[in-house]
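Engineer: Please work out how this folds:
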Amino acid sequence: MAKVAFLGLGVMGYPMARHLKSKGHEVTVYNRTFAKAEKWASENGGKAARTPREAAAGQDIVFACVGNDDDLRSVVLGEDGAFAGMDKGATFVDHTTASAEVARELYAKAKELGLAFIDAPVSGGQAGAENGVLTVMCGGDEQDYAAVEPVIMAYARACKRLGGAGAGQLTKMVNQICIAGLVQGLSEGVHFAKKAGLDVEGVIETISKGAAQSWQMENRYKTMNAGKFDFGFAVDWMRKDLSICLSEARRNGAHLPVTALVDQFYSEVQKMGGGRWDTSSLVARLEK
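Structural biologist: Below you'll find the predicted structure:
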């Protein structure tokens, strides 16, 4: 059992921290809104801290799941940041979907301070976090990863180190690139089936047994067909993730024409007022 801190109690962090506590780890939480940290502590029996530094003090592992690169730097660096409170030899595990650049930056800073840093973005959404079945993609030093993997498995069904610092974030980019194309394809398929006068449910139940099958098809076609999008991974978040993918592609020379196109389609959904809709709402722009 480990002494751990968890920074960031959003829709992902709140249940992830709960799973850590339920597995017997000693958990201290921090959230920008202290009342939310107090609420988590009262519900789960852990401790609430007023700053990242306070939360990180004396912990074996400090986890974080915040919004973006700047949010991550704000909880890690500075006088009240986690690094200022961590003991030498402790490990920082970042579950934020952020850039590979910030992962490498914070990895280097951690090394200077005698700390370890693992970039570990996740896939599986809010449902995966609630049910403790996330997929975790990691980058960092092998020995540091090996030490934290058993603790991460408190809320994961799969966890793997893909390489050095930044490799976890790069793998999450691959994940989002693939999802973007899949959701657009599924949206067009559902839209086409409707226009063709087919029984959408019967069509998808049939083709999902063949080569067209995907997680998106299995889990989203019914709500897409019904025009329900008030749940799941928001369009605003997806556009943030795709902007990271496209920026990295400009640096490494990758060509992402479909990703760039789908990103623009999501901008149309935002203009429709769907910024907080689930990413499967791509179908809505075809039917407007």
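Engineer: drop to CA atoms for contacts and neighbour counts, all remaining ones
Structural biologist: Noted.
Engineer: On the three-state scheme, residue 213 is what?
Structural biologist: coil (DSSP: H, G, I helix; E, B strand; the rest coil).
Engineer: Might one say that residue 37 is in contact with residue 29?
Structural biologist: Yes - counting by CA atoms under 8 Å, residue 29 is a contact partner of residue 37 at 6.0 Å.
Engineer: list residues touching both of these two?
Structural biologist: Common neighbours of residue 37 and residue 29 are listed as 9, 48, 49 (criterion: CA atoms under 8 Å, 6 or more residues apart in numbering).
Engineer: Who wins on neighbours among the residues you listed?
Structural biologist: Greatest neighbour count in the shared contacts of residue 37 and residue 29, by other CA atoms under 10 Å, goes to residue 48: 24 neighbours.
Engineer: After the host helix or strand of that one, which helix or strand is next?
Structural biologist: Counting by DSSP states H and E, the element that carries residue 48 is strand 47-49. Tracing the chain past strand 47-49, the next element assigned as helix or strand by DSSP H and E is helix 52-56.
Engineer: Quick check: buried residues in the helix or strand just after that next one?
Structural biologist: Scanning forward in sequence from helix 52-56 by DSSP H and E, the next helix or strand is strand 61-64. Applying a neighbour-count criterion of 16 or more other CA atoms under 10 Å, one finds 61, 62, 63, 64 buried in strand 61-64.
Engineer: How about residues contacting strand 61-64?
Structural biologist: Residues contacting strand 61-64 (CA under 8 Å, 6+ apart): 2-8, 13, 56, 72, 82, 90-96, 148.
Engineer: Of those residues, select the buried ones using a PyMOL command.
Structural biologist: Selecting only the buried entries of the contacts of strand 61-64 in PyMOL, with 16+ other CA under 10 Å as the criterion:
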select buried, resi 3+4+5+6+7+8+13+56+72+82+90+91+92+93+94+95+96+148
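Engineer: who's more crowded, residue 37 and residue 29?
Structural biologist: More neighbours surround residue 29 than the other of residue 37 and residue 29, with 32 against 25 (other CA under 10 Å).
Engineer: Make sure that one is indeed in a strand.
Structural biologist: Yes - counting by three-state DSSP, residue 29 is found in a strand.
Engineer: how far away is it from residue 6?
Structural biologist: Separation of residue 29 from residue 6 (CA to CA, to the nearest Å): 5 Å.
Engineer: Overlap of the contact sets of those two?
Structural biologist: What both residue 29 and residue 6 touch, as defined by CA under 8 Å, 6+ apart, is the set 17, 55.
Engineer: quick one more, to check against the first:
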Amino acid sequence: MARVAFLGMGVMGAPMAGHLAGGGHEVCVYNRTAAKAAAWADKHGGRSAPTPREAAEGAEIVFACVGNDDDLRAVCTGEDGAFSGMGEGSLFVDHTTVSAGVTREMAEAAGAKGIAFVDAPVSGGQAGAENGQLVIMCGGAQADFDRADPVMAAYAKATRLMGEIGAGQLTKMVNQICIAGLLQGLSEAMLFAQKAGLDGEAVVEVIQGGAAGSWQMVNRHKTMLAGEWNHGFAVDWMRKDLAICLAEGETIGAPLPATALIDQFYKDVQAMDGGRWDTSSLMARLAKLAG
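Structural biologist: Predicted coordinates for the structure are as follows:
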């Protein structure tokens, strides 16, 4: 069992930290809105702290799952940031989906203080976090990954070291690029089925076990056919992730024409007041176009 801190009590971080506490780890949490951290501590029996630095003091491993590049900088190196409270030889594990550039920047800042760093973005969404079934793709040194891996097992169904610092974030970008394309195709297919007068659920039952099948098809087709969007991974978050993908693609010379187009489709969904809708709401945009 480890003494750990967890920074960020959002829809992902709170259940992940809960699994750590349930697994017997000693957990101290921090959240920008202190009431959320206090509520988590009341529920799980851990501790909360008013700053990242105080949460990180004495921790063997500090985990973070915050919003974006700037949020990560703030909890790591900002005023009262975690790095100022972590001891030499401790480990910082970042579960936030951020740019590979800020990951390398924070890893360098950590290294200057004798702190190890692993970038470890996750896939599986809120349900995966709540059920302890996340897939975690990591970047960093093998020894550092080996330290984090048995602790992350509290909320992971699979973990893998993908390479050096930043490789985890790059792998997450691949994941998001794939999801964007899958959801656009699935949205077009489900609307096509409806317009053709087919039973959409029956169609999916037939095709989901074949070459067209995917997690998105199995887990999202019913809500898509019902026009229900108030669940799952938000469009606003997806656009944040796709912006990271598009910027990295430009940097490394990898064209992403379909991803760029679908990102604009998500912009249309935001204009429909769908920023908090699930990413499968691309179908709502198509339905509006179809009339």
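Engineer: if we can go back for a sec, what span of structure 2 lines up against the strand holding residue 48 of structure 1?
Structural biologist: Using TM-score structural alignment, strand 47-49 of structure 1 lines up with residues 47-49 of structure 2.
Engineer: Please list the residues outside the matching stretch that contact it.
Structural biologist: By CA under 8 Å, 6+ apart, stretch 47-49 of structure 2 touches 27, 28, 29, 30, 37, 38, 40, 41, 55.
Engineer: Please, which helix or strand holds the fifth one?
Structural biologist: For residue 37 of structure 2, the element it lies in under DSSP H and E is helix 34-44.
Engineer: got it, and residue 205 of structure 1?
Structural biologist: Per DSSP H and E: helix 200-207 holds residue 205 of structure 1.
Engineer: and the next element down the chain from that helix?
Structural biologist: Next element after helix 200-207 of structure 1 (DSSP H and E): helix 215-226.
Engineer: Buried residues of that next one, list them for me.
Structural biologist: 217, 220, 221, 224, 225.
Engineer: what's the answer for stretch 114-132 of structure 2, then?
Structural biologist: 114-126, 128-130, 132.
Engineer: one step back: what helices and strands are in contact with the helix holding residue 37 of structure 2?
Structural biologist: On a contact count with 3 or more CA pairs under 8 Å, 6 or more residues apart in numbering; DSSP states H and E, helix 34-44 of structure 2 meets helix 13-22, strand 26-30, strand 47-48.
Engineer: Show me the contact partners of the second one.
Structural biologist: Translated: strand 26-30 of structure 2. So strand 26-30 of structure 2 is contacted by 1-9, 17, 20-21, 37, 40-41, 46-52, 55-56 (CA under 8 Å, 6+ apart).
Engineer: and with 7 Å instead?
Structural biologist: 2-8, 21, 37, 46-52, 55 (CA atoms under 7 Å, 6 or more residues apart in numbering).
Engineer: from the chain's centre, how far out does it sit?
Structural biologist: How far strand 26-30 of structure 2 lies from its chain's middle: 20 Å, per CA atoms, centre = their mean, to the nearest Å.
Engineer: can I assume residue 230 of structure 2 sits in a strand?
Structural biologist: No - Residue 230 of structure 2 sits outside any strand when classified using three-state DSSP, being coil.
Engineer: Any idea how many residues pack against the nearest residue to it once chain neighbours are set aside?
Structural biologist: Setting aside the residues directly before and after it, residue 230 of structure 2 is nearest to residue 277 in space (CA to CA, 6 or more residues apart in numbering), at 5.1 Å. Neighbours of residue 277 of structure 2 under the rule other CA under 10 Å: 21.
Engineer: those helices in the stretch 51-200 of structure 2, which residues are they?
Structural biologist: Per DSSP state H, counting those that start in this stretch, the stretch 51-200 of structure 2 carries helices over the ranges 52-56, 69-77, 100-112, 125-131, 142-152, 167-195, 200-207.
Engineer: just the ones you listed: most buried one?
Structural biologist: helix 52-56 (a mean of 27; mean count of other CA atoms under 10 Å).
Engineer: Against structure 1, what's the mean shift for it, could you check?
Structural biologist: For helix 52-56 of structure 2, the mean deviation from structure 1 after alignment is 0.2 Å (mean CA distance after the TM-score superposition for structure 1).
Engineer: what does that helix rub up against?
Structural biologist: Contacts of helix 52-56 of structure 2 (CA under 7 Å, 6+ apart): 5, 7, 28-30, 48-49, 62, 75, 80-86.
Engineer: For the equivalent of residue 58 of structure 2 over in structure 1, which residues are in contact?
Structural biologist: Alignment note (TM-score structural alignment): residue 58 of structure 2 maps to residue 58 of structure 1. By CA under 7 Å, 6+ apart, residue 58 of structure 1 lies in contact with 86, 87.
Engineer: try residue 95 of structure 1
Structural biologist: Counted by CA under 7 Å, 6+ apart, residue 95 of structure 1 has contacts 64, 65, 119, 120, 121, 122.
Engineer: again, 8 Å this time
Structural biologist: By CA under 8 Å, 6+ apart, the neighbours of residue 95 of structure 1 are 63, 64, 65, 66, 119, 120, 121, 122.
Engineer: How much space separates the closest residue to residue 199 of structure 1 other than its chain neighbours from residue 46 of structure 1?
Structural biologist: Using CA to CA, 6+ apart and skipping residues adjacent in sequence, the residue nearest residue 199 of structure 1 is residue 193, 7.3 Å away. Distance of residue 193 of structure 1 to residue 46 of structure 1, given as CA to CA: 51 Å.
Engineer: same question, residue 120 of structure 1
Structural biologist: Residue 120 of structure 1 is 23 Å from residue 46 of structure 1, by CA to CA.
Engineer: just residue 24 of structure 1 next, same as before
Structural biologist: Residue 24 of structure 1 is 11 Å from residue 46 of structure 1, by CA to CA.
Engineer: Compare neighbour counts for those two and give me the winner.
Structural biologist: Remark: of residue 24 of structure 1 and residue 46, residue 46 carries more neighbours, 19 against 12, as counted by other CA under 10 Å.
Engineer: rewinding a little: how about the contacts of residue 95 of structure 1 in CSV, adding distance to residue 248 of structure 1?
Structural biologist: As requested, these are exported to CSV (distance: CA to CA, whole Å):
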residue, distance to residue 248 of structure 1
63, 25
64, 22
65, 21
66, 20
119, 16
120, 17
121, 16
122, 18
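Engineer: circling back to that earlier point, just list what the helix holding residue 205 of structure 1 packs against, helices and strands only.
Structural biologist: Using 3+ CA pairs under 8 Å, 6+ apart as the test, helix 200-207 of structure 1 ends up in contact with helix 167-195, helix 215-226.
Engineer: can you give me the angle that helix makes with helix 215-226?
Structural biologist: 170 degrees (axes from the mean of the first three to the mean of the last three CA atoms, to 10 degrees).
Engineer: Great, nothing more from me.
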